[in-house]
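*Asks:* Sequence unavailable; structure follows:
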């Protein structure tokens, strides 16, 4: 398994949780949307699940460990 795929898989669930939480807060805090929460909350769940994978795929390379060595640190 590629490292990027592994990292994306690990962070997709927390990203999904954040997206769902933000969507649920929006739906439940706006009175006009709260009336239709019975239908909108499942839409938020599906949209969050669908959006989590691409967002995790974009973030995964930024989470890889990088080693930056310079000559200045070697003399210490």
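*Replies:* Ah, there it is. Predicted, not measured: the structure shown is a model, and the values here were computed from it.
*Asks:* Could you use CA atoms for every contact and neighbour count after this?
*Replies:* Noted.
*Asks:* how about the helices in this protein?
*Replies:* 3-29, 31-34, 37-59, 71-74 (DSSP state H).
*Asks:* now the ones you listed as TSV including distance to residue 65 and mean neighbour count?
*Replies:* Output for the helices of the chain, formatted as TSV (distance: least, Cα to Cα, whole Å; neighbours: other Cα atoms under 10 Å):
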stretch	distance to residue 65	mean neighbour count
helix 3-29	11	16
helix 31-34	42	13
helix 37-59	13	16
helix 71-74	18	7
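*Asks:* How much space separates the residue nearest to the spatial centre of the chain from residue 37?
*Replies:* Nearest to the mean C-alpha position of the chain, counting by Cα atoms, centre = their mean, stands residue 15 at 2.4 Å. Look at residue 15 and residue 37: by Cα to Cα, to the nearest Å, they are 22 Å apart.
*Asks:* Included below, for side-by-side comparison, is a second structure:
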């Protein structure tokens, strides 16, 4: 089991919750969708389960420390080691 899969499985749960929240708020606040909420809520649940997996897979490598380094090895954030004075 790769590290990316492990991280993605943890991120999947959070991504699923966010997508479901966005979807259910949209269903309940848009009057045209709220009239048929019994049809839209199960669709929202299914869509959040399906869409969360690829989104979590894309997010997972970004959570690894190696991803945030420059190609030359310098860390993006932090104090600079270069000096301006010769």
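*Replies:* Okay, I see it. Remember, predicted model here, so these are calculated numbers, not experimental data.
*Asks:* Look up how far residue 45 of the first structure lies from the closest residue to the residue nearest to the centre of the first structure other than its chain neighbours.
*Replies:* Distances taken as Cα to Cα, 6 or more residues apart in numbering place residue 52 nearest to residue 15 of the first structure, at 5.7 Å, with adjacent residues excluded. Residue 52 of the first structure sits 11 Å away from residue 45 of the first structure, going by Cα to Cα.
*Asks:* what about the equivalent of the residue nearest to the centre of the first structure over in the second structure, distance to residue 28 of the second structure?
*Replies:* In the second structure, the residue matched to residue 15 of the first structure (TM-score structural alignment) is residue 15. Distance of residue 15 of the second structure to residue 28 of the second structure, given as Cα to Cα: 20 Å.
*Asks:* What of residue 74 of the second structure?
*Replies:* 48 Å.
*Asks:* Same question for residue 16 of the second structure.
*Replies:* Counting by Cα to Cα - residue 16 of the second structure and residue 28 of the second structure are separated by 18 Å.
*Asks:* same check, this time on residue 36 of the second structure
*Replies:* Residue 36 of the second structure is 10 Å from residue 28 of the second structure, by Cα to Cα.
*Asks:* for residue 65 of the second structure, same thing?
*Replies:* Distance from residue 65 of the second structure to residue 28 of the second structure, by Cα to Cα: 39 Å.
*Asks:* With residue 18 of the second structure instead?
*Replies:* 15 Å.
*Asks:* Was I right to think residue 19 of the first structure contacts residue 50?
*Replies:* No. Residue 19 of the first structure lies out of contact with residue 50 (Cα atoms under 8 Å); the separation is 10.2 Å.
*Asks:* now residue 24 of the first structure, nearest residue through space, not along the chain?
*Replies:* Residue 24 of the first structure sits nearest to residue 41 (Cα to Cα, 6+ apart), 6.6 Å away.
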